[in-house]
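**Q** okay, here's the prediction I keep looking at, along with the sequence it came from:
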Amino acid sequence: MRFVVSSTELLRHLNAISRVISNKNTLPILDNFLFQLEGNTLTVTASDLETTLITTLSLENTEGDGNIAIPAKIVIDTLKEFPEQPLTFNINMDTMAVEILSENGKFSIVGQNGTDFPQLPELGDGATSLNMPHDVLLSGINKTLFATADDELRPVMNGIYIELSEDDLTFVASDAHKLVRYKRSDARADVQSSFILPKKPASLLKNLLPREDFDVKLAFDDKNAFFSLTGFKVVCRLVEGNYPAYNSVIPVNNPNKLTVDRVEFYNTLKRVSVFSNQASNLVKLALTSAEMVVSAQDVDFAISAVERIKCQYEGQEMEIGFKSTFLLEILSNLSSTEVQVELSDPTRAGILLPAEKEIEEEDVLMLLMPMMINA
């Protein structure tokens, strides 16, 4: 088996799929890339059993077919040191010896039999498939990924819940303290369905999608999902279980409405939160019609900070407490100039919304649970 490939092109593809390889693989074969040559198409696969990334390259100069597992680290470390040039891979399928021939040298590696590499799962009969706009999928992941949990006891919270319907597409993530719901009315499915996308494949898609120009082909059943992009395929095992009824925790009647400049609010919080208690990160917001007073203190170290911000506020004067780290995360993941905060009372969740929409068809809602001020 033999093929000639551009060093930089191969490195770009391998870098993209190498992110899936775990440092603690249970099977030694998973420390390798699976190279499969069929005609003029080279397919390279990387996997950690739960998630598999596949990339394809079209080559002009090839000879023979076959598959071989080649150590991932040594291939990438070698390719990084080459300037752009054609490399010839000579592979002896009997001895699994791999020779990489460059303009001036020869590099020898020993591979493993490719048949030992785990097989891809197959979708069941009741699988759902659709084309999803790449920008919608990227926005949905970008807006929700930060709010996923790391909860071993409730694995369903450790992923993004994607809900498909004939009217819209909804992405939801929550860690029980904060919740994000991102809806897009310009993307729909023919059938009502849903699945929970784990955090790792979501992060991998987040890195691959900015380079994508076409719709993503999505196919999934109750166990696995296949995302087909241009030149890449992401296959992952889905989180099994039922996602909590997220709509029931979103307060409906919120008469108190605050509108404030997002960047000013963010910068004030950054300064004031330095003075909050390190264990609780509590900041207090005191709201009146024309201004908001942001304060924090750490009694143990006798430090405190107070800062005023101009705002528009309609409703009862109130004081409410939030964990500053969560509030900062939410504000940094909203992209509008002004942010609208809807509140019912100091004991119920606050809803944060962009004051103006970037995209007409999107609906972004972020929710944050308050903290007891006198705790």
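**A** Here it is on my side, so go on.

**Q** going by C-alpha atoms from here, please, whenever you check contacts or count neighbours.
**A** Fine.

**Q** now stretch 38-58: how far from the chain's centre is it?
**A** Centre-to-centre, stretch 38-58 and its host chain are 21 Å apart (Cα atoms, centre = their mean, to the nearest Å).

**Q** give me the buried positions along it.
**A** Neighbour-count burial for stretch 38-58 flags 40-49, 51-57 (criterion: 16 or more other Cα atoms under 10 Å).

**Q** restricted to strands, list those.
**A** Among the buried residues of stretch 38-58, the ones falling in strands (DSSP state E) are 41-47, 51-57.

**Q** and these, which is closest to residue 6?
**A** Nearest to residue 6 among those: residue 57, at 10.2 Å, using Cα to Cα.

**Q** so who does the closest one touch?
**A** Counting by Cα atoms under 8 Å, 6 or more residues apart in numbering, residue 57 makes contact with 41, 42, 43, 231.

**Q** and the closest residue to residue 3 other than its chain neighbours, how far from residue 100?
**A** Leaving aside its chain neighbours, residue 3 sits nearest to residue 62 (4.2 Å; criterion: Cα to Cα, 6 or more residues apart in numbering). Separation of residue 62 from residue 100 (Cα to Cα, to the nearest Å): 14 Å.

**Q** try this one side by side with the last:
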Amino acid sequence: VATDGHRLVCYNRSDYKANEYTGDIIVPRKFLNLLSGVLEGKESIQLWMGANHVTASLGSDMYFSRIIDERFPDFESVIPKDNDKELTVDKNQLLSAVRRVSIFSNRSTHQIAIRLTKDRIQITTEDPEKSSKAQEEIKGNFNGDDLVIGYNASYLKDILSHVEGDQVVIKLKTPISAALFYPATQNENSNLTMLLMPIRLND
């Protein structure tokens, strides 16, 4: 699990073995970035958890990191359980549209608005400071009442770019509630949930 207060990612895997270890640890982001760079194409990795350090073994290479002695936020209470509106859309089409529209968004807020109807998604932005605005429309499948919700385009692009597969499923509740993002098809031994907080739209 990782979060910055605006976004949250929860990734679960079941295809691993542990020697009776149970518990939670917090590790620095730099350590995970380092491992992600050397793990590509590798089949397995071994991890050892100590009192103050974590060790990763990959072949003949060993990587060490300190454990952060802090309490992680109660992320399970943040993930909504009652998002009853569901949008299914082509991930690449949505990501491309957000990228193009966001070029004209405010440089500070990166604010965009997404209007959802039964089979259409309209993405708009307007920046009075630069007298610029943009609008795009793509197809989608939305099973709720019409909804307009605002997002930081940079955060939204980041989440969409990490969704595997061609389709993304987005579960929503209200314009001020957190949205949940999932791949349309989850892998057999893993499960990915991403959360994004909306922003209030300017009148």
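**A** Thanks, I have the structure now. Quick caveat, the model's predicted, so the values are computed rather than measured.

**Q** put one on top of the other, what's the TM-score?
**A** Scored against TM-score structural alignment, normalised by the length of structure 2, the superposed chains reach a TM-score of 0.95; 202 aligned residues with a Cα RMSD of 1.3 Å.

**Q** circling back: ok, how many other residues are close to the residue nearest to residue 3 of structure 1?
**A** Residues near residue 62 of structure 1, counting by other Cα atoms under 10 Å, number 20.

**Q** just checking, it touches residue 5?
**A** No - Residue 62 of structure 1 lies out of contact with residue 5 (Cα atoms under 8 Å); the separation is 9.1 Å.

**Q** give the aligned equivalent of residue 97 of structure 2 in structure 1.
**A** Aligned counterpart of residue 97 of structure 2 in structure 1: residue 268 (TM-score structural alignment).

**Q** who's in contact with its match?
**A** Neighbour list for residue 268 of structure 1: 294, 307 [criterion: Cα under 8 Å, 6+ apart].

**Q** ok, the one 5 residues further on next?
**A** Residues counted as contacts of residue 273 of structure 1 (Cα under 8 Å, 6+ apart) are 281, 282, 283, 296, 324.

**Q** the fourth one belongs to a strand?
**A** Spelled out, it's residue 296 of structure 1. Yes - counting by DSSP: H, G, I helix; E, B strand; the rest coil, residue 296 of structure 1 is found in a strand.

**Q** count of residues packed around it?
**A** Residue 296 of structure 1: 25 surrounding residues under other Cα under 10 Å.

**Q** my guess is it meets residue 280, correct?
**A** No - using Cα under 8 Å, residue 296 of structure 1 makes no contact with residue 280, being 10.6 Å away.

**Q** tell me the spacing between the residue nearest to residue 3 of structure 1 and residue 4 of structure 1.
**A** Distance of residue 62 of structure 1 to residue 4 of structure 1, given as Cα to Cα: 6 Å.

**Q** now name the helix or strand holding residue 115 of structure 2.
**A** According to DSSP states H and E, residue 115 of structure 2 maps onto strand 111-116.

**Q** can you list the neighbours in contact with that strand?
**A** Here strand 111-116 of structure 2 has contacts from 101-102, 105, 121-126, 142, 146-153, 199, 201, using Cα under 8 Å, 6+ apart.

**Q** please pick the buried ones from these.
**A** Buried by 16+ other Cα under 10 Å: 101-102, 105, 121-126, 142, 147-153, 199, out of the contacts of strand 111-116 of structure 2.

**Q** mind listing which of those residues are in strands?
**A** The strands, defined by DSSP E, take in 121-126, 142, 147-152 from these.

**Q** most widely separated two among the residues you listed?
**A** Comparing every pair within these by Cα to Cα identifies 126 and 142 as the most remote, at 24.4 Å.

**Q** so how far is residue 36 of structure 2 from the residue located most distally from the centre of structure 2?
**A** In terms of distance from the mean C-alpha position of structure 2, residue 60 ranks first, at 33.1 Å (Cα atoms, centre = their mean). Using Cα to Cα, we find residue 60 of structure 2 at a distance of 17 Å from residue 36 of structure 2.

**Q** ditto for residue 117 of structure 2
**A** Here the criterion is Cα to Cα. By it, residue 117 of structure 2 lies 39 Å from residue 36 of structure 2.

**Q** residue range for stretch 146-153 of structure 2 in structure 1?
**A** Using TM-score structural alignment, stretch 146-153 of structure 2 lines up with residues 317-324 of structure 1.

**Q** and the contacts of that stretch?
**A** Contacts to stretch 317-324 of structure 1, defined as Cα under 8 Å, 6+ apart, come from residues 269, 273, 280-289, 345-347, 368-373.

**Q** same thing but 7 Å
**A** 273, 280-288, 346, 370-373 (Cα atoms under 7 Å, 6 or more residues apart in numbering).

**Q** for these, which one is nearest residue 184 of structure 1?
**A** For the contacts of stretch 317-324 of structure 1, the nearest to residue 184 of structure 1 is residue 370 (27.7 Å; Cα to Cα).

**Q** which one in structure 2 is aligned with that closest one?
**A** Taking TM-score structural alignment, the alignment pairs residue 370 of structure 1 with residue 198 from structure 2.

**Q** which residue ranges form the strands in structure 2?
**A** 2-3, 7-13, 46-49, 53-58, 61-66, 85-90, 111-116, 120-127, 132-139, 141-142, 147-152, 167-172, 179-183, 190-196.

**Q** picking that back up, what range in structure 1 matches the strand holding residue 115 of structure 2?
**A** The aligned range for strand 111-116 of structure 2 is 282-287, by TM-score structural alignment.

**Q** that stretch: average distance to aligned residues in structure 2?
**A** Mean deviation of stretch 282-287 of structure 1 relative to structure 2 after superposition (mean Cα distance after the TM-score superposition for structure 1): 0.5 Å.

**Q** list the buried residues of that stretch.
**A** Residues 282, 283, 284, 285, 286, 287 are the ones in stretch 282-287 of structure 1 that count as buried (16+ other Cα under 10 Å).

**Q** what's the neighbour count on residue 197 of structure 2?
**A** Residue 197 of structure 2 sits with 20 neighbouring residues when counted by other Cα under 10 Å.
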